[in-house]
Each structure stands twice: as structure tokens, then as C-alpha cells.
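In: 3D model of this:
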Amino acid sequence: MSCCRSHCPGSQPRIARSQLKTILRRGLAVIDLSFTDDEFTIPQIAERLGISMRKLQRSFALIRTTPTDYLIQKRLEHACQLLRARRSKQGTQLVSTIAYASGFNDVSYSNHQFRRAFGCAPGQF
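Out: Sure thing, here's the model as predicted:
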């Protein structure tokens, strides 16, 4: 079958698993460094890596997630750390401030994602 693909017009070569792993590693690193920037977007990852969005999505499929879901997960983990710190210090940092500091640019979206992931509102965490 692969010999037929190479002769078909418009067909794209298969990407080696090792290449996808490299793309994944680099994509994860970009997210890990940039997730707190509320203007950071998934297409920026593909652009920084010089690859297509499809290649980026295929690389994240290796870990059974999407770039968007991984970005949300990183932001939620960061929000949890800040909420725990607030609770342990009996701080007064607002939930909205924590949402923005975690890279969310919409508090209601942040709250929705938080409830979906943890089953409670950030203020109850």
C-alpha cells in the first residue's frame, strides 16, 4: 500500500514515529514555557516549530491528547498551585487574578474548565 501512496498525486509521505516524538517533545516544551501568556495560542506552537497544525495534532495523539487540552491542563495545574498557596497562606488573592496568572484570558471559561476538571469551583478548591 505504501508503494501506491508514493505514486498518487497529492499524497503526503508518512511521518516517522520518531519524528512525531521529536515534534511532541518540542511542542510540550513550548507550552510549558508559554502557558501563562494569555495571548498564547496553539497555532503559535506550529509556527514556532515550523510545522503544520496537522503534524502538531498528530504528535500530541501519541500521548492521547490534543495541544489545546494539554494547554488547558497546564493552566489548570498552575491555578491549583496558586489556589493551594493562597489557602495555606490564608491569602486574599482573587480567583480572577489566579485565572489570569495561569494564562486564562476569560474568568468564566477558566471557572468552567476548572469545574469540569475538578468538580468544584476554584473558590471552593
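In: C-alpha from now on. contacts and neighbour counts both.
Out: Will do.
In: got the buried residues for the one helix or strand residue 111 maps to?
Out: Assigning secondary structure by DSSP states H and E places residue 111 in helix 107-118. Under the neighbour-count criterion of 16 or more other CA atoms under 10 Å, helix 107-118 has 110-111, 113-114 buried.
In: which one of these is nearest residue 84?
Out: Among the buried residues of helix 107-118, residue 114 lies closest to residue 84 (CA to CA), at 14.1 Å.
In: Correct me if wrong: that closest one contacts residue 77.
Out: No. In this structure, residue 114 is not within contact of residue 77 by CA atoms under 8 Å, at 9.6 Å.
In: Let's see this one next, to set against the first:
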Amino acid sequence: MTENKRLTAVMAELGITDNGLAHRMFQVSKRDGGPVVSLKQANIKRYRLGENVPKPRTVTVMAEALSIKAGYRITAAQIGYAEPPGTQINPWRRFAEQCAAQRYAEFLASCGFGSLDHNGKVVA
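Out: So this is what the prediction gives:
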């Protein structure tokens, strides 16, 4: 197999190491509701060197983790992989859930059902 120069270039541009990407991928996969992706830096190195090809879920989480680091959308194609069908993560879903929970907590507090603690949770 050939080296994945696109992945290597994106990681270099973002200043992210193999270990850093593996950690970020684990964090993203824990939050997005799908199966947890737990990799070691050696896995990322093998992907960059073209020794292994990641599973579709891994590619999706990798693109999302890099997107979060970059502050803009990075696609699977930009890191040298085909876009996995039907596995895109909606980056706004978690944000929307957090906003809805905060609004609900504020509504309950305004109705006299409790007050908000420092984390925005309703306490009796």
C-alpha cells in the first residue's frame, strides 16, 4: 500500500501527533453516540504509512476529530479516504442537545421548580 500523504499533511498542518489524534478520536467517539473508537498511536501511524486501512466508522470519527481541531470541516476525501455512506456525524447535534437542556433547566427554574447550580442543572 502507499503512504497516505493527505492524512499526514493535514495532521502536520494542524500540529497534531499520532497520539493526539488517537486521543481526540476516542473523545469524539465517546460523545457522538456511536461505537467508541479506541486506538493507539501505532494505529494512526499505520494509517498514515498506508499499512492499514481504517474501518468506515474510524474514518468518520477521524475526520470529525480533525475538523474540531481545525475549526472547519475536514472531509474523509481530504484525508485520503472515501466518505463512508450514512456515517456522517452531525457536528451540531451535541450543541443543540446542550442548548435544549439549558433552556429546559432555565424554564423549570423560572416556574419555581428549583434553581440552577453552577453547571446549569436544576436543584431542588
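In: Could you tell me the TM-score of the two chains?
Out: The TM-score (TM-score structural alignment, normalised by the length of the second structure) is 0.29; 62 aligned residues with a CA RMSD of 4.5 Å.
In: before we move on, back to that, from the buried residues of helix 107-118 of the first structure, which is closest to residue 88 of the first structure?
Out: Closest to residue 88 of the first structure out of the buried residues of helix 107-118 of the first structure is residue 114 (19.7 Å), distances taken as CA to CA.
In: how close does that closest one sit to residue 34 of the first structure?
Out: Distance of residue 114 of the first structure to residue 34 of the first structure, given as CA to CA, to the nearest Å: 20 Å.
In: before we move on, what about residue 116 of the first structure?
Out: Here the criterion is CA to CA. By it, residue 116 of the first structure lies 23 Å from residue 34 of the first structure.
In: Ok, residue 71 of the first structure next?
Out: The gap separating residue 71 of the first structure from residue 34 of the first structure is 9 Å, by CA to CA.
In: For these two, indicate the residue with more neighbours.
Out: Using other CA atoms under 10 Å as the criterion, residue 71 of the first structure and residue 34 rank with residue 71 on top: 21 against 17.
In: right, and the more buried one touches residue 31 too?
Out: Yes. In this structure residue 71 of the first structure lies within contact range of residue 31 using CA under 8 Å: 6.4 Å.
In: can I get the buried residues of helix 107-118 of the first structure in TSV with distance to residue 81 of the first structure?
Out: Supplementary listing: the buried residues of helix 107-118 of the first structure in TSV, determined by distance: CA to CA, whole Å:
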residue	distance to residue 81 of the first structure
110	15
111	15
113	16
114	13
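In: right, and out of those, which lies closest to residue 54 of the first structure?
Out: residue 113 (24.6 Å).
In: Can you check what angle separates the longest helix that the first structure contains from helix 107-118?
Out: Longest helix in the first structure by number of residues (criterion: DSSP state H): helix 67-88. Per axes from the mean of the first three to the mean of the last three CA atoms, to 10 degrees, the angle that helix 67-88 of the first structure makes with helix 107-118 is 90 degrees.
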